[in-house]
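Trainee: Quick one: sequence plus predicted model below, questions after.
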Amino acid sequence: MNTKEKQDLIELLVKVVTRTFGPEVTPYEKERIWVGCQTYVSTCPQVFFESCRHGIPQYHIDKALELSQKMIDNPKIAGNIIEF
């Protein structure tokens, strides 16, 4: 999987998680969702990308959603932004 494909998968994960929060997502929440998804993927990128060859499994969405909610609820939590 090349860098562009990896970035596209992370963007898709962010879109799915953001949609779960509903239509009234604030810019702050969008930022924290982005950081939450990036942090989730950075915990084990090889497993994430290998398991997403045919779409993102629900368990990845659930875990990213859970982490994003924690990021929104506690602004002191810093995230890990992964670089390719």
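Mentor: Perfect, thanks for sending it. Being a predicted model, the structure only gives us computed values, none of them experimental.

Trainee: going forward, measure contacts between C-alpha atoms and count neighbours the same way
Mentor: Noted.

Trainee: just the strands in this protein please.
Mentor: According to DSSP state E, the chain carries no segments that qualify as strands.

Trainee: contacting residues for the residue nearest the centre of it?
Mentor: The centre of the chain sits closest to C37, judged by CA atoms, centre = their mean, with a distance of 1.8 Å. C37 makes contact with 10, 13-14, 64-65, 67-68 under the criterion CA atoms under 8 Å, 6 or more residues apart in numbering.

Trainee: this is the other structure I want to compare:
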Amino acid sequence: RFLGMDFLRASVTAKILNVATNAAAISFFVGNVELLWKLAAVMAVCNLAGALLGSRMALKHGVVFVRKMFLAVVTVLIARLAYDTFLR
């Protein structure tokens, strides 16, 4: 538990904060940078599909599943960072 939240509740809270920061970034970039709208639309659809799939799996399988997936993703990211830093 962290800040009185279990892992699943903390993940949901993080996603809500991600939406807020993404909205702020979009509002900044729309006025200041030429965007590739077709690519942005594809990315948004894929992001939505992943969020729906992930949330359904989290609700179906529970906190243990979310924790295991989180640890798997973090492990892959650490391995990738180590490879890029030391072996490239």
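Mentor: Okay, I see it. Quick caveat, the model's predicted, so the values are computed rather than measured.

Trainee: Any chance you could compute the TM-score here?
Mentor: The TM-score (TM-score structural alignment, normalised by the length of the first structure) is 0.31; 41 aligned residues with a CA RMSD of 3.7 Å.

Trainee: returning to that earlier point: if you rank the contacts of C37 of the first structure by neighbours, which is first?
Mentor: For those, counting by other CA atoms under 10 Å, the largest number of neighbours falls to S68: 28 neighbours.

Trainee: Verify the contact between it and E31 for me.
Mentor: No: if you go by CA atoms under 8 Å, S68 of the first structure and E31 don't touch, sitting 9.5 Å apart.

Trainee: does the residue most central in space within the second structure sit in a helix or strand, and which one?
Mentor: The residue at the geometric middle of the second structure, judged as the C-alpha nearest the mean C-alpha position with CA atoms, centre = their mean, is K15 (7.0 Å). Here K15 of the second structure sits within helix 7-32, counting by DSSP states H and E.

Trainee: Using neighbour counts, pick out the buried residues of that helix.
Mentor: Neighbour-count burial for helix 7-32 of the second structure flags 7-8, 11 (criterion: 16 or more other CA atoms under 10 Å).

Trainee: which residues of the first structure fall in helices?
Mentor: If DSSP state H is used as the criterion, the helices of the first structure fall at 3-21, 27-43, 45-51, 58-73.

Trainee: from the chain's centre, how far out does the second one sit?
Mentor: Read that as helix 27-43 of the first structure. Centre-to-centre, helix 27-43 of the first structure and its host chain are 5 Å apart (CA atoms, centre = their mean, to the nearest Å).
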